[in-house]
Structure formats: C-alpha cells, structure tokens
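1. Sequence unavailable; structure follows:
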C-alpha cells in the first residue's frame, strides 16, 4: 500500500472539506477513508429526501443512546450519516453559522484564535450566498440558498404572530445581528442538496493526488512512541495498515472519533483495560463533555391548507414530483424546517437562548416492512417547535467493546442541571406565547395532544421529558483547549501529548453553538486545513 501525506478518517462534513483544501496545491497525496458507502442514494440528493434516509440503515448508523431516567426512562434515537457526506448527507439542510457570542465563548474556554472575528472570515471564504433571483454574494464552493420565494404561504402567520408579540425579525439568521424570525437558509443548489461531499469532495476527486476508499472500517490508529504513523483498517475481508507521511486527521464525528481514540489506546485507562486495550495514555476527557440540543414539537390542525395537503394525497405527490422534475423547485426542493430563528425567552437576556421552528406540515412515523417511514398527515397541520440553545448538562460517548463494528455507548446525561430544566420551561412558554398570538390562534383548528396553550410550567417540563428528542447536534467529545489536563486537543487541533494526529470535526467544539452544527463543522475543517498546511 502506498504512503500518503495525509490520511483523513471519515468522509463526512469535515473530512470532505479537508480533502479538497489539503489536495488543492497538487503537492500532497491525500487518502480519505470512509466506513460507509459512496452516498449515491437519490434520496440524499433530493432535499426533502431526508424523510427517507432518516431510518435507512444503508446510509444511517441508527445509533441509540442509553435509557435516561430524566427522559422518562427512554432511549434516544441518534441517526448518524453512514457514507460519503456523513451526517450532512442526511440532515434537514438548515445552514446556521451560530451567533457571534458562541465563538467568543469558544475562545474564552481556551480555544485561542477561534473567536467570531476569525471564524466569520472563514465562513465568508467557503460560502456563496444565493438570493431568490439568483444573485450571488461570495465565491466559495458551498452554496447557501435564500428560499424565501418558495416557502409555503401558511408561514406568513408565523411572521405576523412574531410582530404581534414584538419579537424581532431578521432577513438572515447568519448575519452578525441575526436574531429574530426568519426564513432559514438551506444548503441547496439547483434544487439538489449542496452538502460537503458535493461542494468539496467531488471537485477534489478529479485530482490525481486524491484517493477515496469506502467500506473501510478503521480499527485503530497506530503509534510509534508519541507519534501517529499509520491507520489499521478492515476492508473487503482484509486487514490493512496504511502509513501517513505527515499527519493523520480524525474526522469521524462527535460519536465515532472519541471511540476510535479509545480503541487506539488514548482514553480513560480503566475503560480501556476493561476491554483489553493497551493504554497508551490515560486521558479521561476523551469521550466526555458531550453536548447536544434537545427539542420538542407541538402539533396543530390548521384552518387553511398546509404542506400536508400537497404531500399527503397521491395526486399532490405527483404534482410535486412533476414540479420538481421540470423546474427543480417546490416542496421537494426544500426542507420542512422552513422558518424559525433565534429568540430571547426574556427581554433582559444578553443574547438569544432559544431556537424556534415553524414547519408548515405535520407527520406520523409508521412501520413499513423492516423500517419506519415518515408520512405527512392526511389533514392540514403545522408544527411549532423549540430547542434551548446552550445546554449546560454534559454526557459521555465511550466504546462499548473493542470490536470496531460495535455501536458506541452514548450517555447524554440530559437535563442534569437546574438551568437546563429552566430553559425548557422558558422555551415552552415562548412557544406558548406564539401559539396564543392572534395570528396563530386563528390558524389553529385544534391542538393535537398535548395542547401547549393549556400547559403549566410543570406540564411543559413533564411533557418535554416524555417526548423530547435529540436534534442531532452532538459535539464536544474531543474538546479543544489550551490545557491538556481538561482538553483533548489544542487550539490547532493536535492531540495533546502526541504528534502526527489531529481531530477535526464537531467533537472538538468546546461549547455547542446556538443552532444547527453542520455549518460550524465545515467552517472548522476549512480553518484546520490551513493550520495543517502551515505545519509542512
């Protein structure tokens, strides 16, 4: 097997960006290893197709968390992308940078050089922002689409209600002052998903110095002393060891990256010994600091047509399919997460503490053969949902066994702090205000159980425990920071105490960003690539 200058483990949102940037000069040989497949499902390219990939084991690892007493003893469903594009290939396409204070928090937490002024420039480098009339701002490979001309008409009631409550409005949640009601920007272009694989990896694979290896299950990273030198993997029934000349970059995501470090001998010593793994370095923080957004939806029947009326009947499905086939527009070219934004649950707060969603559709998950299928309801309906933006509870992700194919042990430790429980009540109350604003009250034909409008603080928290779920934004399990005693990687994303290995994905976030985490993951990877190239 040839020696590569850089080996990237994981062709997800971060890995695809790294592959393009590290190979651009043509001087470096880059290998990308992906445990899943090529990501060629037509449901990935179709923006609304994530309703099909959500339970598809061909493109989704379909992890589960451990049962949590704080969530009524329930397990959580944790979909993670399985294939080229990673979780960015199966997500709901919302492009949210986060609010500026999120990154100032990073810097305050020891991630020197990752403040807003710096990361904003990186965002602007990778983005091309596209207006409804096709005007472009920026020259980056990643298209960020303004779809405000395509959203369903029922969304107008959300904006009217926000104005009735004196809530702010913004044209773009990604602006420096992006607080308020907005139409969400999407990662789409030409009516197709514009994920990291399409924007970055596809152009990179046209270069002779880039190799993609799918179906490659990495077993461990091989060290010589304190230097990472090779990757051991299993593919097509064979074990391979592939050396790296300069660096190995671990980009397997916030769930898989800490587990792979542990399988390589870097992690909590007692845990590693329990599974018969030789301890290279006792690092209890590997797998810790797990953060995630929890959210809940409230469902309502509507007094006027919504997307249900388009997507539920067969005739509506056919019309939507034809509209998409001929014009690459319409509901199939969008996310169901059409509107929402960042809001303060109280006016005296220094910054927004809640992210809201207003979706012009309701749906039911039903069994179909060996998997579940998401189906729009056969009546007009809409959703109001929320997630507290910055949870303070911290959980863990650890290996379950030394078997490289074993699912990880995910313990989110949800709602462990009084502050997180208070934030749930605050978010529920904010949604309650929205649901009882005159514009929304007139839109509600009936509330599907439970009726948010009648709920007390105790009801809101109890219902959240019973029904909430992850919003699929896990971060923090290989936290970056200057202090090796509390962080896994340094601000340049090198593994503390080692050479030749960096971790570049959402696992290094010191703190979760206020919104969807796909955009900051791609930003982080682009900036990390510059750091890697500077070291050569």
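-> That came through, no problem. Just so we're clear, the structure is a prediction, and the values are computed from it rather than from any experiment.

2. rest of the way, CA atoms for contacts and neighbours
-> OK.

3. How about stretch 243-255, which residues are buried there?
-> Using 16 or more other Cα atoms under 10 Å as the test for burial, stretch 243-255 gives 243-255.

4. ok, longest strand in this structure?
-> strand 238-250 (DSSP state E).

5. in the helix or strand residue 319 falls within, what counts as buried?
-> Using DSSP states H and E, residue 319 sits in helix 314-327. Judged by neighbour count using 16+ other Cα under 10 Å, the buried positions of helix 314-327 are 317, 320, 321, 323, 324.

6. which strands and helices sit next to that helix?
-> helix 307-311 (3 or more Cα pairs under 8 Å, 6 or more residues apart in numbering; DSSP states H and E).

7. Show me what the helix it packs on is in contact with.
-> Helix 307-311 has contacts (Cα atoms under 8 Å, 6 or more residues apart in numbering) with 152, 316-317, 320, 331, 360-362, 376-381.

8. quick one: residue 159 is in a helix?
-> Yes. Counting by DSSP: H, G, I helix; E, B strand; the rest coil, residue 159 is located in a helix.

9. what's the neighbour count on the closest residue to it other than its chain neighbours?
-> Closest residue to residue 159 apart from its sequence neighbours, by Cα to Cα, 6 or more residues apart in numbering: residue 181 at 6.5 Å. For residue 181, the neighbour count with other Cα atoms under 10 Å is 28.

10. second one coming, line it up with the first:
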C-alpha cells in the first residue's frame, strides 16, 4: 500500500467495485479500495451459489446486521436490515434480481433543479454499457458490459401458473421489464451467470486485481476523514479493529451505501450541526440533508399452500444440502444454480399513478427471505409492496464511535397514501392468485389468511409481518436545493473539496424495483464525471408510457411543470386556457 493515491474509494461494494475498475483503467491513476469486510473468496459457496442466498443474512461474517429504531407505525418493532460485509457489498449477498426501475423514475430525478442530465435518455447509455444481457442486446439492452445477466427460465408448473394467472386477471405480458415496457409480467433478469452469482466484485474487481495502479485492502474500517483546511485530503482507518492507519488522497470517494456514507459524513463533522453536537462531534460543514430523505421498500409475503408436490420445499431438507452443493460445484446446475426469483412483474394499482407502483416477485415455495418460518409443506408466494411510497425517514449517529451503528428510522406506514397503496397491492395480489390457473394447486392462503379482509386487518398484518426489501437509499441526495448533499454534475459533496459520494445514498428518490442496477448505473456515470471523460450521449430509445400526461408529483408540486415542459405536455392551466379558447 502506498502513502498517497489519486483516488481512495471507501467501500468495495457495488458502486466501489465499478468505480475502481473505471478509474484505474487509464493505467496511470492510482486507486485504493478500502473495504471494511473480508474478501469474497471464490471457494465460498454461501456467496457464489445462488440458491444459498438466504444463509448470509444475519451471519456476522457476511452481514453488518443493521436494525431500525422501533418503528412507531409498526407496533414499535425493529426491522432488520442486512447489508453486505464483504467485497461486492450487498451484491454478494442479495437476491440477485436485476431491475433498472421505470424510465419515469429518472424523469422524476431530472425534474429536480440541477438534475437535468439524469433523465432516462442520459442514464440509458450507462445501463447498456454495464450489461451483457445473455437474452440478447437490442435498442434498450447492452451486450458487452462486465455484468452478465441471465433471464430466469420460469418453466416450472408454479411459474407457468403464475404467468397464466396474471393474464387471466387482466394484465399483460411484456418481453422485458428492463426494456421498452416495464409494465406487465415476464421472466426476470438475474445477476447469475452459468449457475453462479455475478456480483459487482466478480464483474468489475476480479478481472483487474493485477493492475499495478490498483490496491484493494480488506478488513479496513474507515473511521474518519483527514482534512487540510476545508479540503478532505485522505482517510484514517483501522485494520481488523487493531492497527490504525492513514492514507493521503487526491480525491476521497465514499461508496459505503445509504447507511455508512451518511454515518461517516456525520462522524467527520459534515451534517446538521445540532445532530452532530448531540453526538459529541464538532461541526465542520453545515449540510442539514445528510441522513435525511432516507427511503426504502417494505414488503410482505402473500403465501399459499400447494395441493400438488411441485414446489421446491423438499430441497430445504438439511440432508439434501450435500447433494445440492455437489451438483452445483461439479455441474453448475440444479436448485443451487438459481436464485428462484425467476419471474414477476409490475402493475399500477390505481389510475392516479403515472407508471407501475407495485412489483411482484413470485417464488415457488412458501418461506421467509432468511429461510425461517417455512410453511412446512409445498407452497408458493409473491413478494409485494408499494414501489413509490411517499414515506421518508432519517439516519443519525448516536455517538462519535465509528463502530456503533447509527440510529435509523424509516417511518414505515406513516402516510395516508402509503397505507392506501398497501391495501391496494394486497388486494391486487390476491386477485391474481385467485385465478383459474392456480385452482389445481391452491390449497388456501396461509399468510395472512382469509381472516384478514378489511383495510384495517390488512394493515395490521403488514405492520406485524412486513420486512424490508433491502433497498435503503436517498440519505445523501444529489441536487441543488438546501437539503441536497451531492452536486449532480461532479458527485462532489457541497462545500467540501476533495470529497465525493457515489452509492445509493445519492438517489433523489427511490426507484421502482430492486436498486442494485440503478446503483451500478450511477457508478458508471459518476466514473465519467469524476475522471473528466466526455459523458455518453443521451439515447432517445422510445419507452412505453401508459399515462404520459399524468403528473409525476403531487398536485401543486412545481416539479410537475418541469416534467410537462420536458415532454411537451401542457400544464393544467394551459390545457384549460386552450379548451376555453376552443369553446370561444
């Protein structure tokens, strides 16, 4: 390890892996990656075998095991949040579902002041650059990027029943939820290739680990930023919680994610002064948005008993584990070679939304994400929850100790709109699972059970049973307003030369779907902004818009005018004036 680097990347997770690859590609810029977790050893089946995805969660060798504060609208219970504690970050332990989000998500971003170059047309070239879509490249999908993406086969009887039931329920099929049309149902892309997890580390770091201008140090917990005047000039870190080190940097890039990045900013004196003083930290830079605007997706599992022995339930028996492992290790196939989230889709639960607000993940088994509370017999389930909730939370440090987890509160179920959409998504899922395609299999709803019928009963169940979908984001958002933290044109922290942020925390608002793909897109785009490369030209590929004239934001929000102007949609006032003129 050198004494000084051009770039020090704090966090070897999803974004950090991509940045390390792109910023060291010139062969001259020196790059150091500091990862607080351990290496993602290629011999570790709990990382690389897709079917083992449930085992790293809660395991301190893989998971930081965050918890929220007692959530006031969920009976005061704490919600566990797994975050990857290993190279590749959460991409090394997640469910491997690859969803870009809806084009409307990026139009929302671009409607914020200063964010004009983060619309879908400007983001699409970076999505394409990072992908190798095994199903085939086209106008919307990439074919030569580091991330290899297989599409789920979804050929089992239960998957076929699910896809048929969606059509019987009145919904449409789509060729590719990441392509022209997100709305509808289809087999899902997964970051799985030839039976193995294709994490950000495996895609971006492993092929370049021998670059002479790149160093990767694991078990290195960054404890603070180094300063010279108002400029960040390096970091302090501890290896294995014992040996203290410092390193100088031309630029420090925080890639710790929606929890660790705002925590480190606050520990370093960047944030709301009152919050910092309460934790025993001397304020340096007044940025009240640090740790605010925190967003996530909450989800429940709607479960049914299967009358036929066609689920993957028998494979959960422990005595079968050696066979599953051997089949995966020596043949790259079998139940261990898939993440089992092979199909799903997106719908609108009401006519008041501009694009889908509900995502379905179908699973041919009834089991919780962490492998607990199995139905015992054959079953199936859908994972559901609102995708565009208006709920926001916050994160703040409890003390100046970098090893103490911060105080995290999402405020789940705290708004009227969120509670309304929760009732809608449960009823929409029940409608699909009640279709004739499922009749040969349906042995009845096991969770929540038919007794949960009224709006109040459904919301009570959600409050008691819901889990995070593990999509924390938006806690150090890009923008130019007073609550923004990051400059969207440079990824620099406002008022702090030498410091940038690139991870899910910079999202202005959460995207519609799993957030791994958007994080990787942000990292790809940020790499060009940081390196001073000419950004990729916007791609005008057309996309499906069900309600193009529908406002993206609540009525009266001035950002609707920006959205209308970008798409030549007349404002409500202009439309009224035109109508009156026509009547005259």
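-> Cool, got the structure. These numbers come from a predicted model, not from an experiment.

11. re earlier: average distance between the helix holding residue 319 of structure 1 and structure 2?
-> Superposing on structure 2 places helix 314-327 of structure 1 at an average distance of 4.3 Å from its equivalents, by mean Cα distance after the TM-score superposition for structure 1.

12. Please work out which residues of structure 2 line up with the helix or strand that the longest strand of structure 1 is followed by.
-> Toward the C-terminus, strand 238-250 of structure 1 is succeeded by helix 253-263 as the next helix or strand (DSSP H and E). Using TM-score structural alignment, helix 253-263 of structure 1 corresponds to residues 257-267 of structure 2.

13. Run the chain-centre distance for the helix holding residue 319 of structure 1.
-> 29 Å (Cα atoms, centre = their mean, to the nearest Å).

14. after it, next one along is what?
-> Heading C-terminal from helix 314-327 of structure 1 (DSSP H and E), you reach strand 339-343.

15. Now do that next one: which range of structure 2 does it align onto?
-> With TM-score structural alignment as the criterion, strand 339-343 of structure 1 aligns to 343-347.

16. Contacts for that stretch, please.
-> Against stretch 343-347 of structure 2 from outside (Cα under 8 Å, 6+ apart): 152, 154, 159, 171, 177, 182-188, 355-362.

17. mind listing the strands in the stretch 301-450 of structure 2 by residue range?
-> 343-347, 358-363, 379-384, 393-396, 407-409, 442-447 (DSSP state E, counting those that start in this stretch).

18. Equivalent analysis for the stretch 51-200 of structure 1, please.
-> Counting by DSSP E, counting those that start in this stretch, the strands of the stretch 51-200 of structure 1 are 63-64, 77-78, 127-130, 136-137, 142-145, 180-183, 188-189, 192-193.

19. got these as TSV, with distance to residue 296 of structure 1 columns?
-> Output for the strands of the stretch 51-200 of structure 1, formatted as TSV (distance: least, Cα to Cα, whole Å):
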stretch	distance to residue 296 of structure 1
strand 63-64	18
strand 77-78	14
strand 127-130	30
strand 136-137	35
strand 142-145	26
strand 180-183	18
strand 188-189	26
strand 192-193	25
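
20. And those: which comes nearest residue 29 of structure 1?
-> strand 142-145 (23.5 Å; Cα to Cα).

21. residues in structure 1 matched by the lengthiest helix in structure 2, start to end?
-> The residue-count maximum for a helix in structure 2 (DSSP state H) belongs to helix 416-433. Using TM-score structural alignment, helix 416-433 of structure 2 corresponds to residues 418-435 of structure 1.

22. now swap in stretch 294-306 of structure 2 and tell me
-> So stretch 294-306 of structure 2 sits over residues 290-302 in structure 1, by TM-score structural alignment.

23. Please apply the same query to stretch 217-234 of structure 2.
-> So stretch 217-234 of structure 2 sits over residues 213-230 in structure 1, by TM-score structural alignment.

24. Any idea how far apart the tips of the matching stretch sit?
-> End-to-end distance of stretch 213-230 of structure 1: 15 Å, with Cα to Cα, to the nearest Å as the criterion.

25. now do stretch 387-398 of structure 2
-> End to end - Cα to Cα - stretch 387-398 of structure 2 spans 30 Å.

26. hmm, who's touching that stretch?
-> With Cα under 8 Å, 6+ apart, stretch 387-398 of structure 2 has contacts from 259, 262-263, 266-267, 275-276, 279, 291-295, 297, 356-359, 404-415, 417-418, 475, 510-513.
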